[in-house]
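[1] The following block contains a protein sequence and its predicted model.
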Amino acid sequence: MSSRTGRRAERDAGKAPVPADRGRAAARRSPGTASRAPGDGTASADRRPTAAEPPGGARAWAVWGTAVVVYFMAMFHRNGMSAAALMAQERFDAGATLLSMLPVLQLVVYVAFQIPGGVLADRLGPRGSLLIGLGAMVGGSALFAVAPTIQVAIAGRVLIGFGDALVFLNVIRLGALWFPRREYAVVSALTGLVGGLGQVASVAPLSALLRGVGWTPTFLAASGVTALLVVLVLLLVRDRPAGFPAPGRAERISVRASIGEALRERGPRVGMAHHAVAMTPFTMLAVLWGYPLLERGAGLDPGTAGMLFTAAALAPMVLVPFLARLTGARPGLRKPLALTLAWTVSLGWLAVVAWPGGLPPLWATATVIVVSAAGAVIAPSVSFDYARDGMPAQRTGVAAALVNMSGFGTVVLATTAAGALLDAQGGPTGGPAFQVAFVPLVAMALTAAAVLTVLLRRYPRRTADGG
């Protein structure tokens, strides 16, 4: 089969999936055809027929489990500024706009490295990429711990952002390389759930540590725990199951061509729109403004604010594995789930900012935060599943990177705009100030929800067997 024919077949397979039993029968009828590495979609010199998909099983869960612990720690580092925001403001004598630069520059680096990170995931492999990311986070957290000035602290957060950029894509990549497609939604959702637990650990527990042992010991300890994960990745993580050939002979195209290829397919564009609306509000709260919103906006004491934010993040997590397994078994549910999440989250925040006389009652604000947390932890199982539709399997890294860029680019804009608007009003002085500050977030969420609705009109259904 020529390379051009092979590429056309891969694209067609993404748009009109072939049932797994028919694919296996074709493989048996054509033993002389170059085999394709399951999960990679790459040509191999090995002409022995291989299984159509990775087998999954205990070894796959061990590999993914190690990688997802790395993601947990990356989320802890990424979102630690929410609990540390007010202490950082005092430590570095910084206003709201300058303070927002700590997480925002970290996220800018994170977003900027999504495409290079996606290319690295496709070419170097998940294991090597995770090791590079861990090394950067170890150094960044240590630098942040001992930073004497805001400028040095920002440098530490930039290093963390670079390391963080290499983690999630490779955890998702390992899920695609080690598990069959029918289990991918569950693995993606569990990845989001573990990330949500990392967010939780960065609020109340981190706040308690900061108050108990202080700034430097807390963040040095986080650096040390991250260093231990380097050893675990070296020992346990492998790029693909034994017997599945490496993608050494896969055709490589330019980064520009990879981006164009992904943007021409509707699946990645749907994933981008969904990620922008479903994960942005809670992520913005987690990286910086959630804790101040509850403490300064709703008037709660620090301990209660931390516990409430933690409970709001934990509450929806029990539903995530169930919903993911349901969508994995019944792919037709992706569309209603995506639209329901998008409009519920965006309209919920519209109600918060439009509530007359200040923030809504605490129960209503907490409900919107819980719904947003549900959107953030469910978003990966939907957004990244859509991102694979129509894409050659060996180039899903770039499509996933675009989806992640869309979500976190929106987070950067919303977080920065909130800081600027708070400063313009004299700081985070109360509920009305936060209502004004969150108007840009609501505008972006409503826009993304509308784009998602248009893109999902007449979207082809995916079968449980196929891509």
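    Looks like it arrived, so ask away. Numbers count the residues shown, from 1 in each chain.
[2] From here on, just use CA atoms for contacts and neighbour counts.
    Will do.
[3] Past the helix or strand harbouring Y71, which element shows up next along the chain?
    Y71 is part of helix 58-92 when elements are defined by DSSP states H and E. As assigned by DSSP H and E, the chain's next helix or strand after helix 58-92 is helix 96-112.
[4] Structure two is appended below for comparative analysis:
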Amino acid sequence: MSQVVDVRHRGAYAVWIVALMVYLLAVFHRSSLAVAGLAAAERFDISAAQLATFTMLQLLVYAAMQIPVGLLVDRFGPRRVLLTGALTLTAAQVGFAFADTYVLALVARFFVGMGDAMTFICVLRLVNTWFAPRRIPLISQLTGMVGQLGGALAAVPMTIALGQLGWTRSYLIAASIGIVLSLALVVVVRDAPGTRSVTGPAMSMGHIRATLAASWRQPGTRLGFWTHFSTQFSATTLALLWGYPFFVQGEGLSDHTAGLLLTLMVAVMVVAGPVLGLIIPRHPWHRSTIVLGIIGSIVAVWSAVLAWPGTAPLWLLALLVVVAGVGGPASMIGFDIGRTSNPSDRMASATGIINQGGFIASLVLVVAIGLVLDWRTPGGGSDYTPAAFRWAMSFQYLLWALGITQIWRYRVRTRRKIMDEEPEAYGRVRL
């Protein structure tokens, strides 16, 4: 019997690792424009607002695809949807490598967002299928942690590649990795033990609407959504586009130091993910309290950086990327809240709804920063001043105010629902 269990575990970890590598590659492609922002502005001769449009479009597609992808996974299984995402990402990055006009580059980033959207939900579904329930929170955090290493691979190495190899060859090399992982996915990944592909029943539009409405009515789903919304956008915006220009032009750092700060932020995500994965299952009643504490620390450090006279010292900027980095894995708490608030037949739709939160906030912030930079930069161009960056980064306070208000609102409703409908469960959770 122990041999059977061991074989099952080896199969589970093999499936998870290959799927995880596809997710890591998706994060790499998503983040690759962060260190290439200034090069892209020069290559395509575009303004800050136009540069932000790349990331805006990518995030918009990602957010819009979350619920459809969840439904596709229910219908066709995670393996086929994940393979489609990997191939889409590969083709999109090849197109981005050869793009020589702004319009062609926009089309390529559109498909980067589409392929990216097909990865994370699929990996979570495979984790929920292959691992025991008691291991799911930790494996889910590890998934987010390892996936964020894609951001590190898109920082210093991509900076070096762009400097040594140029735009086209750098992006072609990155795209080629997708071919290898797609082959590994076909060979190794299965939807369930003993089953290569699982096909669900066809769903009518009426059934889809009813499922989504039921998931959204659940206050735990909304609490998960606003948790994801409020914790992720600061780190995502720094990693995807504006961190590198902010550190170089706004704070006067060298290219190398800016890349190291972005790498440090990813390293913090790697460490913080497992720690939260161990803490959260032990304190389920206080998940939203932990989230509010993390958001408060991010707001406090950003306030110190923006209020510092002149350029902020390096130690404070390092502290900024540390607290912002913790916000990345903290967003995973939203999925755990959704998991414990919805029945299994609504899990995919609830996950899709929650996963939209952080990316909607990031989308709004990326665009707002670009618009404010153009507004506050005398004479236009891409020589942004520290003052312009202070104005632009201050837009975050509007999103934090909205997110904290909604977290508090739905935390009260979620707790009241548990107390009214499941008093015994309420007592166990409180203990």
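    Yep, it's here. Since the structure is predicted, the reported quantities are computational estimates derived from the model, not experimental observations.
[5] which residues in structure 2 does the helix holding Y71 of structure 1 align to?
    Using TM-score structural alignment, helix 58-92 of structure 1 lines up with residues 10-44 of structure 2.
[6] Just the buried positions in the matching stretch, please.
    Going by neighbour count (16 or more other CA atoms under 10 Å), the buried part of stretch 10-44 of structure 2 is 11-12, 15-38, 40-41, 44.
[7] If we go by neighbour counts, what in stretch 332-349 of structure 1 is buried?
    Neighbour-count burial for stretch 332-349 of structure 1 flags 332-335, 338-339, 341-346, 348-349 (criterion: 16+ other CA under 10 Å).
[8] Now, the residues you listed that are in helices?
    If you go by DSSP state H, the buried residues of stretch 332-349 of structure 1 have 334-335, 338-339, 341-346, 348-349 in helices.
[9] Would you mind putting the residues you listed into CSV with distance to L323 of structure 1 alongside?
    As requested, those are arranged in CSV below (distance: CA to CA, whole Å):
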residue, distance to L323 of structure 1
R334, 10
K335, 13
A338, 12
L339, 14
L341, 12
A342, 16
W343, 18
T344, 16
V345, 17
S346, 20
G348, 21
W349, 23
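[10] hmm, back to that, what's the closest of the buried residues of stretch 332-349 of structure 1 to G407 of structure 1?
    Lowest distance from G407 of structure 1 to those (CA to CA) belongs to A342, with 12.5 Å.
[11] got the contact list for the counterpart of the closest one in structure 2?
    Alignment note (TM-score structural alignment): A342 of structure 1 maps to I295 of structure 2. Residues near I295 of structure 2 by CA atoms under 8 Å, 6 or more residues apart in numbering: 230-231, 327, 400.
[12] Quick check: L174 of structure 1 touching W64?
    Yes: at 6.4 Å, L174 of structure 1 counts as touching W64 under the criterion of CA atoms under 8 Å.
[13] SS state for the corresponding residue of structure 2 for G175 of structure 1?
    Using TM-score structural alignment, the partner of G175 of structure 1 in structure 2 is V127. Of the three states, V127 of structure 2 takes helix under DSSP: H, G, I helix; E, B strand; the rest coil.
[14] re earlier: between the contacts of I295 of structure 2, which is nearest W167 of structure 2?
    Closest to W167 of structure 2, out of all of those and judged by CA to CA, is G327, at 31.1 Å.
[15] Just to check, the closest one is in contact with I294?
    Yes: using CA under 8 Å, G327 of structure 2 makes contact with I294 at a distance of 6.7 Å.
[16] Can you check which residues contact both of these two?
    Common neighbours of G327 of structure 2 and I294 (criterion: CA under 8 Å, 6+ apart): T231.
[17] Specify the local secondary structure of G426 of structure 1.
    With three-state DSSP as the basis, G426 of structure 1 sits in coil.
[18] where's it relative to A433 of structure 1, distance?
    9 Å (CA to CA, to the nearest Å).
[19] The two: who's more crowded?
    Higher neighbour count among G426 of structure 1 and A433: A433, with 24 against 11, using other CA atoms under 10 Å.
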